[in-house]
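J.: With the input below, show me the fold.
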Amino acid sequence: MLRVMIVIFLVVLAGCAPRGRLAYLDQPSPEARTIFVGSTRAPDPETGQPYGWERSLDLRRARFAVATPPDHEAGVIDYPKFGYAADPKTQFMVSSAQIDMSKAEFRRDLKAALARQNGQAVVFVHGFNNDFAEGLYRMSQLGSDFDLPGVLVHYSWPSREHILGYAYDRDSVLFARDGLSQLLGDLQTAGARQILLIGHSLGSQLTMEVLRQEALAHNQSLLNKVSGVVLISPDIAVDVFKSQAEAIGMLPQPFVIFTSQRDRALKLSARLSGQEDRLGDLKDFKRVARYKVTVVDVGAFSVGTGHFDLGDSAALIKLLDRAGQVAKVLTGEQMGRTSLASAVILTVDNATQIVLRPLSGG
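T.: Next comes the predicted model:
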């Protein structure tokens, strides 16, 4: 009963927390990071924000420039919230935006950006209980903290933006598959040579569903452009992941799964879904040993709910940066085995597990 009461208390607190909103700088920043956006969210008539939680059958294309606050620290994401004044010194804010671009205009600008980045693109798919602004700012933070290579692209699917909206979000993942496929098609048409897919939480489910969908459609030309997949705290039942991987066939490489058994959000997800085995808190990586994947256990760096340690833990970011692993993973190379002094590395069949530990001595 006590555990149930704790869960209810956490749900109430999360439901009362102010949400992220789009806030604009008074003057455009020349150093703002450009992020291309595809979204299947409809406008929000209540708040006046251009993207809400209701579903849009049409893929809405946009381009944002997001400024990183000058006082930003790695592992910290602060963004403007409803009911509070925005602070450009400490918060990510929008420098400029073009919303509801035509397909031709979007692809033209995307083509020009890809040409400047040697055809490389990074697509981030947000997770459960995210509003549009939160996903956009998270993409900007990842780009800043990890110096992501290539054009930054964010796919924003219609999350209900509420801790009690889990069923709605799971349905939205299925609803949003075609939109993500269309966005990847835009990238292919615009000249992308390498597309890195990053999915978080339920966004990992969406990412896998689209890869499966393209494989079943025999769209090998698009799949060949996918230069790697990173799943962060994936909210996917292990058996579902295995069925998706079987349908995809040869998984894009590298294929990296960040896991943690201290992920409280996934434990709540397990309660809500009635399925305890989530890929993001995989207890025995041998269950996926037949697939060529790298499972990275980051539980030792757990902060907050432990659901986005890759982006929220300054210590983990520091370790990966010091080991030189981020660039290798995100540019298509497998994780090296010699530079991770604070790791235990195991290999079974095709899968590799890396258990990361904090650096000693700072």
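J.: contacts, neighbours, all on C-alpha from now
T.: Noted.
J.: Who are the packing partners of the host helix or strand of residue 110?
T.: Element membership of residue 110, judged by DSSP states H and E, is helix 103-116. Counting contacts by 3 or more C-alpha pairs under 8 Å, 6 or more residues apart in numbering; DSSP states H and E, helix 103-116 is packed against strand 55-67, helix 177-189.
J.: and the angle for the first one with helix 103-116?
T.: Okay, so that is strand 55-67. 40 degrees (axes from the mean of the first three to the mean of the last three C-alpha atoms, to 10 degrees).
J.: tilt between strand 55-67 and helix 177-189?
T.: Using the same axes, to 10 degrees, strand 55-67 lies at 50 degrees relative to helix 177-189.
J.: Please find the angle between the direction vectors of the helix or strand that strand 55-67 is followed by and strand 55-67.
T.: Next along the chain after strand 55-67, taking DSSP H and E as the criterion, comes strand 93-101. With the same axes, to 10 degrees applied, the angle from strand 93-101 to strand 55-67 works out at 140 degrees.
J.: re the thing from before, can you tell which of the helices and strands packed on helix 103-116 is closest to residue 38?
T.: strand 55-67 (4.7 Å; C-alpha to C-alpha).
J.: Please enumerate the helices of this protein.
T.: All helices of the chain, identified by DSSP state H, fall at 2-16, 103-116, 132-146, 166-175, 177-189, 202-216, 220-223, 238-248, 264-273, 309-312, 314-323, 325-330.
J.: could I get those helices as TSV with mean neighbour count?
T.: Formatted as TSV, these follow (neighbours: other C-alpha atoms under 10 Å):
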stretch	mean neighbour count
helix 2-16	12
helix 103-116	17
helix 132-146	23
helix 166-175	18
helix 177-189	20
helix 202-216	23
helix 220-223	16
helix 238-248	17
helix 264-273	17
helix 309-312	23
helix 314-323	18
helix 325-330	19
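J.: can you put these in a markdown table and add distance to residue 196?
T.: Formatted as a markdown table, these follow (distance: least, C-alpha to C-alpha, whole Å):
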| stretch | distance to residue 196 |
| --- | --- |
| helix 2-16 | 31 |
| helix 103-116 | 13 |
| helix 132-146 | 13 |
| helix 166-175 | 19 |
| helix 177-189 | 11 |
| helix 202-216 | 11 |
| helix 220-223 | 11 |
| helix 238-248 | 16 |
| helix 264-273 | 24 |
| helix 309-312 | 16 |
| helix 314-323 | 18 |
| helix 325-330 | 7 |
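J.: I'd like the structure of this one too, to check against the first:
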Amino acid sequence: MEFRDLKSQYQKYKYEIDSAIQEVLDNANFIGGIDVKLLEKRLAEYVGVKYCITCANGTEAMTLVMMAWDIKERDAVFIPDFTFFSTGEIVSFRGATPVFVDVKRETYNIDTYKLEKAIMKTIEEGKLTPRAIIPVDLFGLPADHYEIARIANKYNLLVLEDGAQGFGGRIHGRMACSFGDAATTSFFPAKPLGCYGDGGAIFTNSDDLAKLISSIKVHGKGSNKYDNVRIGINSRLDTIQAAILNVKLTAFMEHELNDVNVVYKLYNENLCNIVEIPVIPEGYYSSFAQYTIKLKNKEQRDGLQAKLKEYDIPSMIYYVKPMHKQGAFLGIEINEKDLEVSSKLCETVLSLPMHPYMTEAEIMYISNIIIKYIKN
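T.: This is a model prediction of the structure:
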């Protein structure tokens, strides 16, 4: 059994993917080919924004935005404590300070009440200048973006939506990656829309930001790549990956996003009275990068993972430790009491196999093992 079954997906679209790759090979247009431009156009239209700029990976997508916004030393950037390391890493990479904010237990996303408290505290202390918020659309569920926007406007902060896991999600019809001043996503293979390597993208409605990022991502180019008007980096999505993503984007829109939500509903029907299942607020729609349950404590969670392994069922713990306990961030002052939810989640969450190609029989098989384990 696969945790995220990319093999079945490939077999279903083998002809289309192979043909797309072969066309790139035949044309020998490996960097910046027409497939890249087509993909950027389609992604922007799907999300509902003016610009999509592709790049090498999701981490560099966020780094490019930080560079364009000139995030620097003594700046404070507010991020959820319960998320993948890169969201904080790209802040420290610029010399700025990530301020960790606890998340809501039900949704796993940043707690907006605690966010505003953290901003106010940072202002009162006067050591750092609040500059930006990076809410994460964790496990496919968009963060509380409308409330985050209200807070950002109140304190004059920029917002970067980290949609690495959220692509395809939405709030009252508005798509993930369309919120904030800019948004990013990742095309890591296991993401809701993944390529066969690394890739990422930035989304924005800002003409100036799109122009600046397009320059920075190619060595700070001006009129051409040999006219360098600023210090930049080399961060491009190659044409083969774009060709693959164009095939997979069609599948994602036609059925995969819907199919993964069918899997979610079947899991819920089986497990709703057994463990704590994912909570999707009214008006929200998740792309389910992961299906994550909560157990009573670490002992029960670890025991269930071991039991599933006995039956060759893969599972994952996202995340084994919160951001504030990562060794790279140990020098940052924090109050453990302010981050209790994140710490507790790291001891109780478990993500189950989740992808559009799961069968009802597989879901029942996994669910029955969980039910038997919990009841015993």
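J.: Let me know the TM-score between chain one and chain two.
T.: Between these two chains, after superposing, the TM-score reads 0.31 (TM-score structural alignment, normalised by the length of structure 1); 155 aligned residues with a C-alpha RMSD of 5.1 Å.
J.: related to what we said a few turns ago, out of the helices and strands packed on helix 103-116 of structure 1, which is closest to residue 344 of structure 1?
T.: helix 177-189 (35.6 Å).
J.: by contact count, what packs against that closest one?
T.: By 3+ C-alpha pairs under 8 Å, 6+ apart, helix 177-189 of structure 1 packs against strand 33-41, strand 55-67, helix 103-116, helix 202-216, helix 220-223.
J.: now what about that helix, what contacts it?
T.: 38-40, 58-59, 107, 110-111, 155, 206, 209-210, 214, 222, 225 (C-alpha atoms under 8 Å, 6 or more residues apart in numbering).
J.: Specify the angle between that helix and strand 33-41 in degrees.
T.: 140 degrees.
J.: Residue 145 of structure 1: which of the helices and strands packed on helix 103-116 of structure 1 is closest?
T.: The minimum distance between residue 145 of structure 1 and these falls on strand 55-67, with 13.2 Å, by C-alpha to C-alpha.
J.: what's that closest one packed up against?
T.: Contacts defined by 3+ C-alpha pairs under 8 Å, 6+ apart place strand 55-67 of structure 1 against strand 33-41, strand 93-101, helix 103-116, helix 177-189.
J.: TSV for those, including distance to residue 3 of structure 1?
T.: Formatted as TSV, those follow (distance: least, C-alpha to C-alpha, whole Å):
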stretch	distance to residue 3 of structure 1
strand 33-41	35
strand 93-101	38
helix 103-116	49
helix 177-189	35
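J.: From the contacts of helix 177-189 of structure 1, pick the one nearest residue 356 of structure 1.
T.: Among those, and counting by C-alpha to C-alpha, the member closest to residue 356 of structure 1 is residue 206, at 26.7 Å.
J.: these two touch, right, the closest one and residue 174?
T.: Yes - between residue 206 of structure 1 and residue 174 there is a contact at 7.1 Å, judged by C-alpha atoms under 8 Å.
J.: pretty sure residue 24 of structure 2 contacts residue 239?
T.: Yes - between residue 24 of structure 2 and residue 239 there is a contact at 7.0 Å, judged by C-alpha under 8 Å.
J.: returning to what we had before: and of the helices of structure 1, who's closest to residue 33 of structure 1?
T.: By C-alpha to C-alpha (comparing all of the helices of structure 1), the closest turns out to be helix 132-146, at 7.0 Å.
J.: what's the angle from that closest one to strand 93-101?
T.: With the same axes, to 10 degrees defining the directions, helix 132-146 of structure 1 sits at 120 degrees from strand 93-101.
J.: Next, the angle from helix 132-146 of structure 1 to helix 314-323.
T.: Angle of helix 132-146 of structure 1 versus helix 314-323, following the same axes, to 10 degrees, is 40 degrees.
J.: burial measure for the spatially closest residue to residue 36 of structure 2 that is not a sequence neighbour, as a count.
T.: Excluding its sequence neighbours, the residue lying closest to residue 36 of structure 2 (C-alpha to C-alpha, 6 or more residues apart in numbering) is residue 242, at 5.2 Å. Counted by other C-alpha atoms under 10 Å, the residues lying close to residue 242 of structure 2 total 30.
J.: With residue 249 of structure 2 instead?
T.: Number of residues near residue 249 of structure 2 (other C-alpha under 10 Å) recorded here: 19.
J.: Helix or strand: which one has it?
T.: Going by DSSP H and E, residue 249 of structure 2 is in helix 239-251.
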